[in-house]
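Asker: Give the three-dimensional model of this entry:
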Amino acid sequence: MTDRPRPRSLRRRLIVQLLLFQAGILIVLGTAFVTYLVRASESGYLLDPKFTEVVSRAVLRDPGGSLRLQETDELVELRKDVPDLWFIARSDAGEIVEAGEIPDVYRQLAQHLDRITFADIRDTVEPFSLLAIVRRVTGPAGDFVIIGKGGRLSTTYALVILANLLVIPILVLLAIITAIVIPVIVGRSFSRLALVAQEARTIDVVKRGYRLPESDVPSEIMPMVEAINGALQRLDDGYERQRRFILDAAHELRTPIAILQTRLAAMPSDPFRTRLQNDAARIAGLAEQLLDMQRIDREQTHFHPLDLVALCRTVVADLAPLAIATGYELSLDEPSRAVMVIGDAGALERVVANLVQNAIEHSGGQGKIDVIVDASGTVEVADDGPGIPAAERENVFAPFHRLHPRDHGAGLGLSLAREIAHRHGGQISIVDQPRGGACFRLMLRLAVRETTVA
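Answerer: Coordinates of the predicted model:
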């Protein structure tokens, strides 16, 4: 047998797709920013900030205190990158150092640099390219103002600036927000499905007629919910047809069984007639059990406080002749006061009667059968028979289960008894007892006594 493939998680798929969408948006935005920086660099919108830094470190003072230009390695490298490099450096005292082919208009402007600390000089026509800059800097020679034309901002350097100042912070922020928000949004979107799944887990044979809620279900999931509800309806219809068939069959069996019992009673008394009467009684009991199962399934049981001791007295009195005739001693051990429980008297009588009849049927035709009522709302039916192995104690509650191949089977008695007990909020189990036989324990809810405060 091959392993069933693991179902794919719709939630995980949605989260991954949303994250991929976010990544695509970031790629598009990043491409747009890079394109802008490249075009800005090519058109001269941006100027390399290294230009003023290199010049500030190249302007020094000689031993006499005059400004001079030192051909530093940085300046030599800058000249290679920018062949048309030019600049003028003017100190606060009016000292000037210059380099490159300086346009006349800027040479005249240099005389007034003491009045300017920052400026961008652009062309008068589009794309308004940056022609020169004015910056006030501080270097080894002190404070001075530089006017000049350096290199355009390189694409690589622009990308570094963009990554450090814009892209990386945005990526980190969006990643954090996405990792937190998207799972929350997807989880809330699937919350209704979780409620539907929780409702589905509560559906069983007892809650027939119940359907999955269709309100507030996403339209994509609605066809599946409707299909499940349709399947539940078909199952209910099939179960109802089967229930009706069993009920009708059990009713139809009652008449021929009654006729058979009447004819057997008219026969001469002998061991053969007794065996036939026992067989007919067993068939009649099975038919009644089928009817009881259908009544329990169909009718709404009415619960009210009742005396468990009185109920067990009635059952023991009714079954005492059968037990004695079969070879058993039937006794009732009861507390000195009433034990009030919540339940339906007729249904609980069938439970105790089924337990006693089971002991009569399977205890070997001799010994003692004790019905023990406890003040805690517990009834035990113990016998001196061979007992039930621990491995079979759950199986005997299955309909028509045979503990041994030659047994007649338990019919529906124990299955019916457990079903009635469950509907009363109780339970039936098989426990050990010192004398070794079978011991069935019925546990019921005690009635809450009402007290009046004067």
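
Asker: hey, let's count contacts and neighbours off CA atoms from now on
Answerer: Will do.

Asker: Spell out, range by range, the helices that occur in the stretch 151-300 of the chain.
Answerer: Counting by DSSP state H, counting those that start in this stretch, the stretch 151-300 of the chain has these helices, from start to end: 155-162, 168-189, 191-201, 222-266, 271-298.

Asker: And those helices: which comes nearest R208?
Answerer: helix 222-266 (6.4 Å; C-alpha to C-alpha).

Asker: Take the helices of the stretch 151-300 of the chain and write them to CSV, including distance to L69.
Answerer: Below are those laid out as CSV (distance: least, C-alpha to C-alpha, whole Å):
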stretch, distance to L69
helix 155-162, 27
helix 168-189, 40
helix 191-201, 74
helix 222-266, 81
helix 271-298, 108
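
Asker: In CSV, list those along with mean neighbour count and distance to V371.
Answerer: What follows is these, written out as CSV (neighbours: other C-alpha atoms under 10 Å; distance: least, C-alpha to C-alpha, whole Å):
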stretch, mean neighbour count, distance to V371
helix 155-162, 15, 90
helix 168-189, 13, 56
helix 191-201, 14, 38
helix 222-266, 14, 30
helix 271-298, 16, 21
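
Asker: now the other sequence, so there's something to compare against:
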Amino acid sequence: MKARQPSLKRPLIIQPLILQFVTVFLCCAIIIGLAIRMDSGGPYADERITKVIAGAIARGPGGGLTVTATPELATLRAEAPDLWFVAQDDAGRSVAFGDVPAQYRSVAARLTDFAHAAIRDPTPPYRLAAVIRRETSPAGPLTILGHGRVSKLTFVVFMASNVVVIPIFLLMASISLIVTPWIVRRSLAGVARVAAEAERIDTNQRSLRLNEQHVPREIGPLVRAVNDALARLDEGYARQQRFIASAAHELRTPIAILRAKVEAADDPATRRLASDVARLGNVAEQLLDLQRLDGGSLDERFDLAGLARHAVADLAPLLIASSRTIQLIVEGEPTVRGDAGAIERVIVNLVQNAIDHGGRNAIVRVTPDGFEVEDDGPGIPPDERERVFEPFHRLRPRSTGTGLGLHLVQQVVERHRGKVAILGAPDGGTLVRVELPPA
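Answerer: Below is the predicted model of the structure:
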């Protein structure tokens, strides 16, 4: 089972997000803990009672203040049986409810001098814990001093802290979830660009190099290493091409001399070596063709139908002399951009391959998308139709071919950014279809 490749999402996105969340959570917990640990001096009177009290105070017939029994006040009295309060308007009129402690009587007479206060006593039962608040009531603005429910500071601080901290935590978490992946993707955009550049590098675009300008500094060494490796591969490929060219050129002269001596020999056994010498010469020429693939220009525009007519015209006398036929069918007049000489050699190789493998009749058909070469030979089995493009692969072990012809065809077509495929002909032979992009 193939192991999964490690992803950069975990170290660059997931782990930093987890660290940020843990850090924010701990900071919030520390802030809340510090607030709770503050010495409050005792519990507080619940300041929310003043709103209930204000809602229960109205004006009497003479303009004085009166307390009305509202449902909210009844509920508050049930929750705090020791409820007491004093309310005073801006004119100095006041109303009291419950048993107001003596300590507050002097304060109750001058409530309008205060607006906000929290008073607490240090020991239970905390009956002196009270609040002063300015409220708006049916009787108008009032200042209220009251005692009711008593709340511990811990709960108050905890709730108040959460009201502030939780939204901050959620806001920071949301920003981290959105911004962090965006920053990482933006930082690694250069890597995707380099990957796209790498996909364009092939045997026909070997001189391309990856651009280091847009990748992060940490990935720069990897890009430089890849560029250095590409340079070494180019150098090795160039040496190989020079060796093939030199070897093929060096072989041509002794092969030509050998051919002449074999043809001029009086011994019949020696003359029978002519086919083997011709095969050697064909191998040398095809090796040169492979070497010339890199040298031809791909900027020439030419008429594919006219090129096919020229190739068929050159082949026809040789085929007729060997009791074979060739036919040209033009179904389209495509214009192609590339190396006309290389494409003509493709047509010649395909026709010679068709004749050499048992076909007696060949058809060259020019289509709007390229051309086809069809023969009436025994055909190629479907499981061999891809392998015959491999160099030096022969369909039959004793075949007279070199095994380079179809490989050369494939190399030329792919260099022109086209496609070549072997299919079965309608009459049982072989059909080789070549598709070329239009100019």
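
Asker: After superposing, what score do the chains get?
Answerer: Here the TM-score for the pair of chains, by TM-score structural alignment, normalised by the length of structure 2, is 0.79; 417 aligned residues with a C-alpha RMSD of 4.0 Å.

Asker: sorry, back to before: what's the closest of the helices of the stretch 151-300 of structure 1 to Q17 of structure 1?
Answerer: So among the helices of the stretch 151-300 of structure 1, helix 168-189 is nearest, using C-alpha to C-alpha, at 10.5 Å.

Asker: how big is the angle separating the closest one from helix 155-162?
Answerer: With axes from the mean of the first three to the mean of the last three C-alpha atoms, to 10 degrees applied, the angle from helix 168-189 of structure 1 to helix 155-162 works out at 50 degrees.

Asker: Ok, which of the helices of the stretch 151-300 of structure 1 comes nearest I372 of structure 1?
Answerer: Taking C-alpha to C-alpha, helix 271-298 is the member of the helices of the stretch 151-300 of structure 1 nearest to I372 of structure 1, at 24.3 Å.

Asker: L446 of structure 1: which of the helices of the stretch 151-300 of structure 1 is closest?
Answerer: Comparison of the helices of the stretch 151-300 of structure 1 against L446 of structure 1 by C-alpha to C-alpha identifies helix 271-298 as nearest, at 21.5 Å.

Asker: out of all of them, which strand in structure 1 is the longest?
Answerer: Criterion DSSP state E: the longest strand present in structure 1 is strand 130-139.

Asker: contact partners of that strand?
Answerer: Outside strand 130-139 of structure 1, the residues within contact range by C-alpha atoms under 8 Å, 6 or more residues apart in numbering are 43-47, 52, 56-57, 59, 116-123, 143-150.

Asker: same thing but at 6 Å, please
Answerer: 44-45, 56-57, 117-122, 143-149 (C-alpha atoms under 6 Å, 6 or more residues apart in numbering).

Asker: Can you flag which of those residues belong to helices?
Answerer: Secondary structure from DSSP state H places 56-57 of these in helices.

Asker: Out of the contacts of strand 130-139 of structure 1, which sit inside strands?
Answerer: 118-122, 143-149.

Asker: ok, back up a step: from the chain's centre, how far out does the longest strand of structure 1 sit?
Answerer: Distance of strand 130-139 of structure 1 from the chain centroid (C-alpha atoms, centre = their mean, to the nearest Å) equals 64 Å.

Asker: angle of it against strand 142-149?
Answerer: For strand 130-139 of structure 1 against strand 142-149, the angle by the same axes, to 10 degrees is 160 degrees.

Asker: and the angle for strand 130-139 of structure 1 with strand 118-122?
Answerer: Taking the same axes, to 10 degrees, strand 130-139 of structure 1 and strand 118-122 form an angle of 160 degrees between their directions.

Asker: Give the equivalent position in structure 1 for F392 of structure 2.
Answerer: Matched across to structure 1, F392 of structure 2 falls on F400, judged by TM-score structural alignment.

Asker: so how far is V381 of structure 1 from that match?
Answerer: Counting by C-alpha to C-alpha, to the nearest Å, the separation of F400 of structure 1 from V381 of structure 1 is 20 Å.
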